[in-house]
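>>> Sequence and predicted model, in that order:
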Amino acid sequence: MDRSPPAPPATSLPGTRPEPTGQRLSVRLATPRGFCAGVDRAIQIVERAIEKYGAPVYVRHEIVHNRHVVERLAALGAVFVEELDECPDDRPVVFSAHGVPKAVPAEARARQLFFLDATCPLVSKVHIEAERHHAAGREIVLIGHSGHPEVIGTMGQLPDGSITLIETVEDAERFTPRDPDKLAYVTQTTLSLDDTAAIVRTLKARFPALPDPHKEDICYATTNRQEAVKRLAEVSDLVLVVGSPNSSNSVRLVEVALRAGARDARLVDDASQVDWSWFEGVERVGITAGASAPEQLITGLIEAISARFDARVIEDDGERETVSFKLPRVLQS
């Protein structure tokens, strides 16, 4: 099944085509960009559930943070809710890719709901890591953004007070552990690599015994996309990041691009959100997309740019991702 929504129209009056400006543009596409393995798996879980069990299938929270993906799945028969009490007892429920507190599946079991967990396996790895630290008697620091569903889910794996959230270097400087020798940290998977490194340096300077995770918590897709956008920013006047405003990894790409030297960087849900005044005096445009943005939205953006400018499009030779995650066994047949 094609998981890309139709490309939204470019910003022009109905029934008209924009007038080409003659302005020459070099358009460079980041590699990698767009869907990661965890997002692809989560979307497939909703699609397969609708195919196998019929509509409606309820989804607790947006399955991934992209408006176009959510709208397309809603059209297929997904019903998006915030809490389980909005779900009937006789329909399947899917938990989003961001993960959920332990209380959520416990409530589902108590109600005898049939549920499918679309939590990204790399988020589940952080959950397991936090549980191991807790079992070893360590106080846990979670580096992340308050209110993000992934952070809520990770903190909800353990009893209240087991995890302290740290969002900034200033938070790290103020933090006072119960025992500096029994301390560990985990991170949200979609953070800025550079921001996280600065927080970890601050913590380690204060608490030298603080151990590193066995494997980096910030996921491969976040890392690869941030490294790709850094390369893009070095040779771009303007960087456009395709993604929704509530997508943490997409927002981080804009921040990374600006820090890496792009004169301007903007987040757009699709081509219809482009303000063409951004292109004044621009010769080199970089395009990338957050891990929850479908490739078709990038195609639509390139088409909108090409309709206005004399655009030469080239693709970076970046990291080629081959990661994939299995679907739940019940959906594999």
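Great, that's in hand.

>>> from here on, contacts and neighbour counts on C-alpha atoms
Will do.

>>> and whatever helix or strand residue 68 lives in, which residues are buried?
Here residue 68 sits within helix 67-76, counting by DSSP states H and E. Using 16 or more other C-alpha atoms under 10 Å as the test for burial, helix 67-76 gives 67, 68, 69, 70, 73, 74, 76.

>>> want to compare, so here's the second one:
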Amino acid sequence: MSGIRPPLDLLIAAPRGFCAGVDRAIRIVELAIEKYGAPVYVRHEIVHNKFVVDTLKAQGAIFVDELDQVPDDVPVVFSAHGVPKAVPAKAAERGLEYLDATCPLVSKVHRQAERLVSAGRHILFIGHAGHPEVIGTFGQVPEGAMTLVEDVEGAESVSPPDPTNLAFLTQTTLSVDDTAATLAVLKRRFPDILAPGPDDICYATSNRQGAVKAIAEQCDFMLVIGAPNSSNSLRLVEVAERSGKPARLVQRAADLDFAWLEGARTVGVTAGASAPEVLVRELVTRIAERYEVTEREVETVAEKVVFKLPRGLEAA
């Protein structure tokens, strides 16, 4: 067989895969199981990745959609995407021990929202309706204090209560380019809109999109490992397509259709922030079944971010 495998160059984007917030969230669940014993309940998928969720289930995590499904006297973990304030309040009311695995960069947006609203500003929030992170951020402030803006069209049509007293915030996992375009419209329509600080799009989202841009021009096709409900993974597919290259999202190596690669000489591979490196290796191994693979990692920036664990878990 080996003699007839066609050659294929694989460009592996770096950074890719797990970010510091995802690493921390998964570790919180693992340490909670060590500390309290199984089962430990987790409200919502801890991160948007089936492989990660299934691995934690095997260790003793039970995933539920709502707090009502958590029995009394067992610990519960809140997912990396963040939760509305009402959720920890309800957990405390029931006397549940809870651990908050919200990514610190999402928590930062939560605190900004509170500060802006208490200063009397109305917030235009750039994000995707129904995403857990958006639901969590809206749940930090009184109803009506924020308006969701999903895209450029939404930015053109939004009519806030007091156009002279606005601020904006954004979901952390958006497309850098899309957000810039949406923001440009808001700034044109509302010149006094307050930018609360540096961009809220997280370092990992920006870095992974930058890494895809850096290799896309050299590739004939891009493969992105990630879940269909993972915002940052879907954005990586869009970034590749905007660079003029066909791209596909795959959850596992088994999802690869070799027909996609026909005629390709160079294929780019990356992974969303909630996809573990083991899935990248699995995909490369599967491609190597049919191709004589030459692999090269292209690093655009080195990531050294680490987030501290919650107090009481470091010792576990």
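Perfect, I can see it now. Remember, predicted model here, so these are calculated numbers, not experimental data.

>>> What would you report as the TM-score here?
Superposed pair, TM-score by TM-score structural alignment, normalised by the length of structure 2: 0.98. Supporting alignment: 315 aligned residues with a C-alpha RMSD of 1.0 Å.

>>> if we can go back for a sec, for the helix holding residue 68 of structure 1, give me the average deviation versus structure 2.
Following superposition, helix 67-76 of structure 1 is found to deviate from structure 2 by 0.2 Å on average (mean C-alpha distance after the TM-score superposition for structure 1).

>>> Show me what that helix packs onto, helices and strands only.
helix 37-53 (3 or more C-alpha pairs under 8 Å, 6 or more residues apart in numbering; DSSP states H and E).

>>> What is the corresponding segment of structure 2 for the helix it packs on?
Aligning helix 37-53 of structure 1 against structure 2 (TM-score structural alignment) gives residues 20-36.

>>> List the buried residues for that stretch?
Neighbour-count burial for stretch 20-36 of structure 2 flags 20-26, 28-33 (criterion: 16+ other C-alpha under 10 Å).

>>> Please apply the same query to stretch 184-199 of structure 2.
For stretch 184-199 of structure 2, by 16+ other C-alpha under 10 Å, it's 185, 186, 190, 193, 194.

>>> what range in structure 1 matches that stretch?
Mapping stretch 184-199 of structure 2 onto structure 1 (TM-score structural alignment) gives residues 201-216.

>>> Just the residues contacting that stretch, thanks.
169, 172, 173, 180, 181, 183, 184, 185, 186 (C-alpha atoms under 8 Å, 6 or more residues apart in numbering).

>>> Please pull up the equivalent of the third one in structure 2.
Counting by TM-score structural alignment, residue 173 of structure 1 corresponds to residue 156 in structure 2.

>>> Just give me the neighbour total for residue 25 of structure 1.
Other residues lying near residue 25 of structure 1 total 18 when counted by other C-alpha atoms under 10 Å.

>>> Matching it against structure 2, which residue comes up?
Match for residue 25 of structure 1 (TM-score structural alignment): residue 8.

>>> so its match touches residue 291, yeah?
Yes: look at residue 8 of structure 2 against residue 291 with C-alpha atoms under 8 Å: they come within range, at 6.0 Å.

>>> hmm, back to that, before we move on, what SS does the residue nearest to the match of residue 173 of structure 1 when sequence neighbours are not counted have?
The shortest distance from residue 156 of structure 2 to any residue other than its chain neighbours is 6.5 Å, reached at residue 185 (C-alpha to C-alpha, 6 or more residues apart in numbering). Here residue 185 of structure 2 is recorded as helix under DSSP: H, G, I helix; E, B strand; the rest coil.

>>> ok, and the aligned partner of residue 92 of structure 2 in structure 1, which helix or strand is that part of?
Aligned by TM-score structural alignment, residue 92 of structure 2 pairs with residue 109 of structure 1. Secondary structure from DSSP H and E places residue 109 of structure 1 in helix 103-110.

>>> Show residues contacting that helix.
84, 114, 115, 156.

>>> Please report the distance of the last one from residue 189 of structure 1.
Distance, residue 156 of structure 1 to residue 189 of structure 1, using C-alpha to C-alpha, to the nearest Å: 16 Å.

>>> Please say which of those two ends up with more neighbours.
residue 189 (26 against 19).

>>> List the residues that contact the more buried one.
So residue 189 of structure 1 contacts 122, 123, 217, 218, 219, 222 (C-alpha under 8 Å, 6+ apart).

>>> Mind doing that once more with 6 Å?
Residue 189 of structure 1 makes contact with 217, 218, 219, according to C-alpha atoms under 6 Å, 6 or more residues apart in numbering.

>>> Could you see which of those residues carry over to structure 2?
Contacts conserved in structure 2 for these, using both residues aligned by TM-score structural alignment, their matches' C-alpha atoms under 6 Å: 217, 218, 219.

>>> Next, count neighbours for the last one.
Okay, so that is residue 219 of structure 1. Per other C-alpha under 10 Å, the neighbour tally for residue 219 of structure 1 reads 18.

>>> What ranges does structure 2 have for its helices?
Taking DSSP state H to define them, one finds helices in structure 2 at 20-36, 50-59, 86-93, 104-118, 132-138, 152-157, 176-189, 203-216, 231-242, 277-287.

>>> Quick one: closest of those to residue 125 of structure 2.
Closest of those to residue 125 of structure 2 is helix 132-138, at 8.5 Å (criterion: C-alpha to C-alpha).

>>> Check the mean deviation of the closest one from structure 1.
Averaged out, helix 132-138 of structure 2 is 0.2 Å away (mean C-alpha distance after the TM-score superposition for structure 1).

>>> The closest residue to residue 162 of structure 2 other than its chain neighbours - how many residues pack around it?
Nearest residue to residue 162 of structure 2, sequence neighbours excluded (C-alpha to C-alpha, 6+ apart): residue 122, at 7.5 Å. Neighbourhood size, residue 122 of structure 2 [other C-alpha under 10 Å]: 24.
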